[in-house]
Each structure stands twice: as C-alpha cells, then as structure tokens.
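S.K.: need a structure here:
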Amino acid sequence: MSAEPLLTEYPPSRPAPARANEMVSIIRSSFAEVEDDAEELAKHFYSLLFHLAPETRELFPANMVVQRSRLLRALVHVVQMVDHPDELGPFLSQLGRDHRKFGVVTKHYNAVGGALLGAIAHFLGPGWTPRVQTAWTEAFNVVSHAMRAGADGDTGPACWLGRVVGHRRLSWDVAMVQVQTGQPIPYHAGQYLSVETPRRPRLWRYLSPANAPREDGIIEFHVRAVHNGWVSRAIVAHTERGDTWRIGPPMGRLTVDPDSGRDVLMVAGGTGMAPIKAILETMAQRSDNPRTEVFVGGRRWEDLYDFASLRQLSYTNPWLNVVPVVEEDEGISGAEHGTLADVVTRYGAWKDHDALVCGSPSMIRATVSRMLVAGTPLDQIRYDPFTMD
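M.R.: Okay, the predicted model is just below:
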C-alpha cells in the first residue's frame, strides 16, 4: 500500500456525528478481528515502515521487542478512546510533541500511515473493504493531524540533557535515581517523561517523577527492575553518577482538580507511588485541600518501599490518610490484606471522589474494572496508559 494518499487534508474536516459513529464502529470491529494476531501485525507494520522509509530504521533499537509492545499499547489506547476526542486529542498532541526528539517530519507520518493501514489490510484479508479502508484512513488523518499540530505548536526543546547526581537502592529491585537538568523541565506533578539512558541507546522508557518540580532542576525517579525489562534492569543495576540521560517532553494528565468540589481517592501499586508522591508534595504546598485517601499496595510489605515517607506526610497534613495494602503478608498488622482492587472496592463505591490510579497496566485494568462494577463513575477515574518497559 502506498502512503501518499493518506494525508488528503490538513487539517482534516471533522466528520458529521452519524459518520463519526460509523467510523468508530468500523474501526473497533475491524480491530477486534485482528487483535489476536497483534504481535504479528506489529512485526508486519515495522517491516512495511522500514520499506517505505528506510531512514526511520536508525530511530529504533536493534532489538524491537519492547518497541513492538509499545506500538500495540498505543494502538489499543487510540482504538479505545477514538470516540472520546476531548481525552484523545490532548494525548495525541502530547505524543506529537514527544516525537520531536526523534526528528520526525511529515513524510514519516505518511510512511507510518501507509504501514499501519497496510498491516491491518494484510491481516483482515477479505475484510479490508472500501468502507473499512475509508474509516481507517480518515481516523489516521485525524491522529496524524493532532500529533503534528502538537509538535508544530511546541517551541520548547525537543529533549533535555540531564546528569545523574544520585543512585540508591530502595529495595532489592527498586532504585531511586536523581537526575539534574541544565534548565528545569516544565512538567507538573503526576506527569511522566520519556528517558534514554547511555546503556540502552534508542530504547526510551517512560518514568514518572517522584517529586514536584524544583528550581534546581533535580528530578527523582523510582525504577523497578521488571522481568525482561531491558531498560529498567539496566537502570537499577548499572546506573552511575555522572551518566548523561536524554529526557523527552512531559506527558500525561494525571492531576487533582482543586475546583471539582469532590474529595480525592488515590490508588498506587509498586512504583505507581512515584507520581502520587509528587502530587501529594504539590498539594502539601497549598493551604486548602480536599480530603484525600491514598491506598498503597504490593504483594509483600517490602514492596511498599517508600511508604514511610507517605505516612510521615500524612502526619503533617490532616487532610491526608494513607492505607497500606499487602496481598501475601497476612501476618502484617496495621495493613489491609488483599489486592488493591479488592481493598479499594471493599471500602465503597467512591461515587463522590475523583480517583487517580497508578501502577502496572494489569493493576490499573483490574482496579479500574472493579471500581466501575462497584459504581465509581468512569469520568471521575484518571490513569495514564504508559507505565512499563
């Protein structure tokens, strides 16, 4: 499939509601038909991309396993949010700004579109009808326009250089890394950043700062060495003071709305404590805050590697209550027992709360699903899609 016909309009016209609904329905149903072949689809996509635009190969690492899984998460997220433009638009805009660090230009978007539609067409076979092709083409035009508009509207650096000024193990598989940039990165507490480390070039990993922005430009990251995590294992085991990291623009919309009038629920699993800690640190600087309940969970007590600092924060801020949750250590006193999904929904439906959920993709899926069943309104739950290697 040629890429040239894809970008037919700039900017694309907004489809009429009936036509937009039809497009969403076609995209979801056709994607469902190829979802079982997602891994092979991703391989085919990159094969087509490197054929259409050979110069893009040098933008990616030699080992493409992590990159393929990241593509699938992005594609699934877009498919899930395609009929929520108010949420999908900001995500795509941020994604476009983030891709500036690669030197992506318009012809690369054309090639990506051609490769994506070509891969889906290949696996749909006879199901790739003119109506399906039109729906996916229109959708990609909208996606590419939003990403390019986000990139074109950003006048800041494409990325920042930072020097590692601290590295310390917080547990056997979690490390705290402090990186200082020459100028502060304009992120807000709760957002995440893409980082590239010298030991894993071209393998970018999303990390959430564990501190509110500081004038000295120091950012603290909490990194867990996940199984088969090329980047995370290298960061935990081999990072040294003086290492130079590249850091991409901030992404994500995880934050507390002080004007919503609702109390706040925060659910954090593992290193999902990092963005929660940064948000709480920011809130502690204000004089007036909503009542905030924080559930921090792990399989064992030692997985709650930074619980002491959160508990200390609760001692000095009466609006804050922190509840530890463990799955396996039933003998631990002073902690709730079970999964985070179990414990949080055991406490109630949280209908009058704004909820923030941070952790691994599986933990987020399980917790959000249980909360929805319990009666928590979907539009009051916030989480970000990219959290792991």
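S.K.: okay, CA-based contacts and neighbour counts for the rest of this
M.R.: Fine.
S.K.: In the lengthiest helix in the chain, which of the residues would be classed as buried?
M.R.: When secondary structure is assigned using DSSP state H, the longest helix within the chain turns out to be helix 130-152. Of the residues in helix 130-152, those scored as buried under the neighbour-count criterion (16 or more other C-alpha atoms under 10 Å) are 132-151.
S.K.: now do the same end-to-end measure for stretch 98-107.
M.R.: Across stretch 98-107, the straight-line distance between its terminal residues is 17 Å, by C-alpha to C-alpha, to the nearest Å.
S.K.: Quick check: the residue nearest to Phe386 when sequence neighbours are not counted vs Arg286, distance?
M.R.: On the basis of C-alpha to C-alpha, 6 or more residues apart in numbering, the spatially nearest residue to Phe386 that is not a chain neighbour turns out to be Tyr206, at 6.9 Å. Between Tyr206 and Arg286 the distance is 28 Å, computed by C-alpha to C-alpha.
S.K.: Look at those two and report which has more neighbours.
M.R.: The residue with more neighbours, out of Tyr206 and Arg286, is Tyr206; 18 against 8, by other C-alpha atoms under 10 Å.
S.K.: Assign a three-state SS to that one, would you?
M.R.: Tyr206 falls in the strand class when you classify it by DSSP: H, G, I helix; E, B strand; the rest coil.
S.K.: and the end-to-end length of stretch 124-131?
M.R.: According to C-alpha to C-alpha, stretch 124-131 extends 13 Å from its N-terminal end residue to its C-terminal end residue.
S.K.: run this one through as well so I can compare:
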Amino acid sequence: MDSQAISLVRSSFKAIAAVPDGPQTLSGSFYALLFARYPETRDFFPAAMDVQRDRLISAVQYVIDRLEQSGQILTYLAQLGRDHRKYGVQDAHYVAVGNSLIAAVEQFPSTEPWTDELEQAWRDVLSVIAATMMDAANAESGPPAWGATVIEHLPVRKDISVVRLRLDEPMSYNPGQYVSVQVPSRPRMWRYLSPANPPNDEGIIEFHIRRVSGGWVSPAIVTQTQVGERWVVGSPLGDLGVRFENGRDALMIGSGTGIAPLRAQILDMARRPQNLRVHLFFAGRYPCDLYDLGTLWALAEQNPWLTVVPVTEEDEDPWWYTGPSSAALPGMHRRLTGKVGQVVADFGTWSERDIQLVGSEAMINTTKFRLQAAGTPPENIRHDPSY
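M.R.: As a prediction, this is how the structure comes out:
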C-alpha cells in the first residue's frame, strides 16, 4: 500500500478517535448509511447492534495499525474474507461497505478537513482490503461454515463452562486460532471463541466460555447449552501459534479463559518428539480463576520443555466461591501475586522469546506496556484483535 495513503488514513482515524465517543459515533453513522442505502445488508446482522458496532471499530483499528505489515495484514484479511462466506456475502456487498464507510468518515465532525486527496487515500486502502477479502473468499472451496453437535457441557464454575462439540466434518485450523460460533438461542449473534484443543480426525472441538455480565451470547451458552444442540462454526482466524521456523523459545501469557488457545498449542506440541522451550504464565484475579491449572501442570510434569507459572492478583478466593480448593499442586511453581504484566516484566525483557498474549483488551494493553517498558522489543509481541 502507498505510504502516503496509509499516513492520511491513519491520521484521519486518529482524529476521529480523539473525539469523545468518536469511534462509536462513526460506527453508528456507518451502519445507518449502509442500511439506508443498501437495505438488503440488514439481514446479515443481529437485531441488537451494540456488539457489532464495537467489533467494527476493533477490526478497523486493528487493520489501520498494521497497514505497513503487509504480510500479516493480508493474511488476516484473507482469513476474514473466508469467514464472511458464512453470511452469504457477495462481491457487491464489499462495495456497499466501502462506500458507506467513506461517507461516514466524510460526514464525521472532525478537525481533519475532508479533501479529494484524503478521500482517494481511503478509497485506495479500502480497495486493497476489499480485494484481498473477495479474492480469498472466491478462491475457497471448503464449506462456508461447519455444523456441529454438542456432545458435552461441563460447568467448571457458575460462570465458566467447557463445551465439546463434534463437527459434521473435521476442520483444519492452526492451534492458537479462533473461530466464530452461532448458537440456536442467539441467531445471527456470532461470538468468537478459541478452540482449546488442536484439530483432530474425529472433528472434536472444545471451547472454554466465561459468562460476560450483560453479554448477549456467553450467558446463554454457559447456562442453557444442552447435549445434542446444534451449533454453527465459522472459518478459523488469527495469527497466534508457535513459530518453530525461527527457533526461538516461546513466552505465553493467558488470563482466564484466554488460556484456551495457548492450551491448544501446548497439547499439539506435546505430540512432537522435540520442542522449543515454553514459559507459560496462567493469570487470573483470584486463585479460583485458574480453573485449568491441573491440566496444565500435568502437561508440565510430562514435558520438561514446559514451565507453568500461576499468577493471581489476590491471594485468597472470594467469599462467594464455594468450589474445590485451588491450592498449588505438589511440585508446581509457587503461585505469584500481582498484575500479570508487572510480574512477567519483573523477570526481565524476555528479548529472546516469541511472546503471545491472550486475554481482555485491558490485560493485553497493560502487559504490552510493562514488557516494552522493561525493554522487550515490540515486534516480539503478538496478539489477536480484542472482540
């Protein structure tokens, strides 16, 4: 992409982000224009648009921040294009989205003047984005989405469930990637989840879901999922995964159910005869948040290349937790207390490691800041968009 166009688009978007509630205003304007000018697109979206508006801004921000990283961003856009096949999106819809987004940016009350040069920059960038997504979608021969049947629903805590499904046909994905899912009680409300296990010939896929207060989908999954229920699963997305080709050892940091994609990678690595070293920090607010610590510790006992370090912000479980004791298992690294970003940074720069972060947006941003302040090169740190 042209560097001048990238600079203009990035400056324009930063001006929008600097306005209070600017991104939300832009998103609302975009969807209003899209549905008014192209009413047929409304059927692609859920009735409640709150989450969808936030996802739009997250995706736009993620792409704009990485426009110079052509290899990474083109891979991400190709994945996104393949995933969008589940909606029945056609080439004309990409044109509709691009035109509506440009109109929304042009109408935004910003200090940035709207010029012919700025409009052309947006059109150039959006043209590359749309072309990449369309080409990947049109070249794909696999299913637009996978049907799946729930074979097990295991409540781990009142607010955390493990759900296992059998896909109608196996899916090829890289351990560490994530997928979109649609459950029968929430049609057209797609939720992104990371498989907690590597792909297999049986098509068994496992998800760890935490109920988000006020969420539309996660409470329904945690409280209502029944064995035999039919789900729909979208194409795999994401850039996480161990990079064996560079020979660098890995540092993995996961918070809460964010441990799932890291767990999938470790399970996959355990099948290899030789491995890189992996240092895994499993974090939570309370000890009871480390719900899968037993599994990870068992893997560490069997695989000397793996080190598991539990980290919690509090030393004791909350008064309302009445589950099994979360005391450290014999031989395990002692649990450390503090914010995981600061705890990890206190060990040093980790400059020789390939680093993956998975968790909430706040956790990822704070941990990145702490690591970079300690001297970690930013290019060593990877994470997927926060949806």
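S.K.: re the thing from before, ok, average deviation of the helix or strand following the longest helix of the first structure from the second structure?
M.R.: Using DSSP states H and E, the helix or strand that follows helix 130-152 of the first structure towards the C-terminus is strand 160-169. Compared with the second structure after fitting, strand 160-169 of the first structure deviates on average by 0.6 Å (mean C-alpha distance after the TM-score superposition for the first structure).
S.K.: Give me the helices and strands touching strand 160-169 of the first structure, please.
M.R.: The contact analysis (3 or more C-alpha pairs under 8 Å, 6 or more residues apart in numbering; DSSP states H and E) places strand 160-169 of the first structure against strand 174-181, strand 244-247.
S.K.: Format those strands as CSV; extra columns: distance to Phe60 of the first structure.
M.R.: Output for those, formatted as CSV (distance: least, C-alpha to C-alpha, whole Å):
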stretch, distance to Phe60 of the first structure
strand 174-181, 24
strand 244-247, 15
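S.K.: Quick one, which of those gets closest to Val164 of the first structure.
M.R.: Across those, Val164 of the first structure has its closest neighbour in strand 174-181 (4.4 Å, C-alpha to C-alpha).
S.K.: Trace Arg230 of the second structure over to the first structure, please.
M.R.: Applying TM-score structural alignment, one finds that Arg230 of the second structure aligns to Thr244 in the first structure.
S.K.: Gly162 is in contact with that match, correct?
M.R.: Yes. With contact defined as C-alpha atoms under 8 Å, Thr244 of the first structure counts as touching Gly162 (5.6 Å).
S.K.: pretty sure Arg28 of the first structure is in a strand, no?
M.R.: No. Following the definition three-state DSSP, Arg28 of the first structure is helix and is not counted among the residues of a strand.
S.K.: now for it: what does it line up with in the second structure?
M.R.: With TM-score structural alignment as the matching criterion, the partner of Arg28 of the first structure in the second structure is Arg10.
S.K.: Among the helices and strands packed on strand 160-169 of the first structure, which comes closest to Gly156 of the first structure?
M.R.: Counting by C-alpha to C-alpha, Gly156 of the first structure lies closest to strand 244-247 out of these; the figure is 12.8 Å.
S.K.: Show me the contact partners of the very next helix or strand once past the closest one.
M.R.: From strand 244-247 of the first structure onward toward the C-terminus, using DSSP H and E, the following helix or strand is strand 263-269. In this structure, residues lying in contact with strand 263-269 of the first structure by C-alpha atoms under 8 Å, 6 or more residues apart in numbering are 256, 276, 290-298, 340, 344, 350, 352-360, 363.
S.K.: need the contact list for the nearest residue to Glu361 of the second structure once chain neighbours are set aside.
M.R.: With sequence-adjacent residues excluded and distances taken as C-alpha to C-alpha, 6+ apart, Glu361 of the second structure is closest to Ser386, at 5.7 Å. Applying C-alpha under 8 Å, 6+ apart, one finds that Ser386 of the second structure lies in contact with 58, 360-361.
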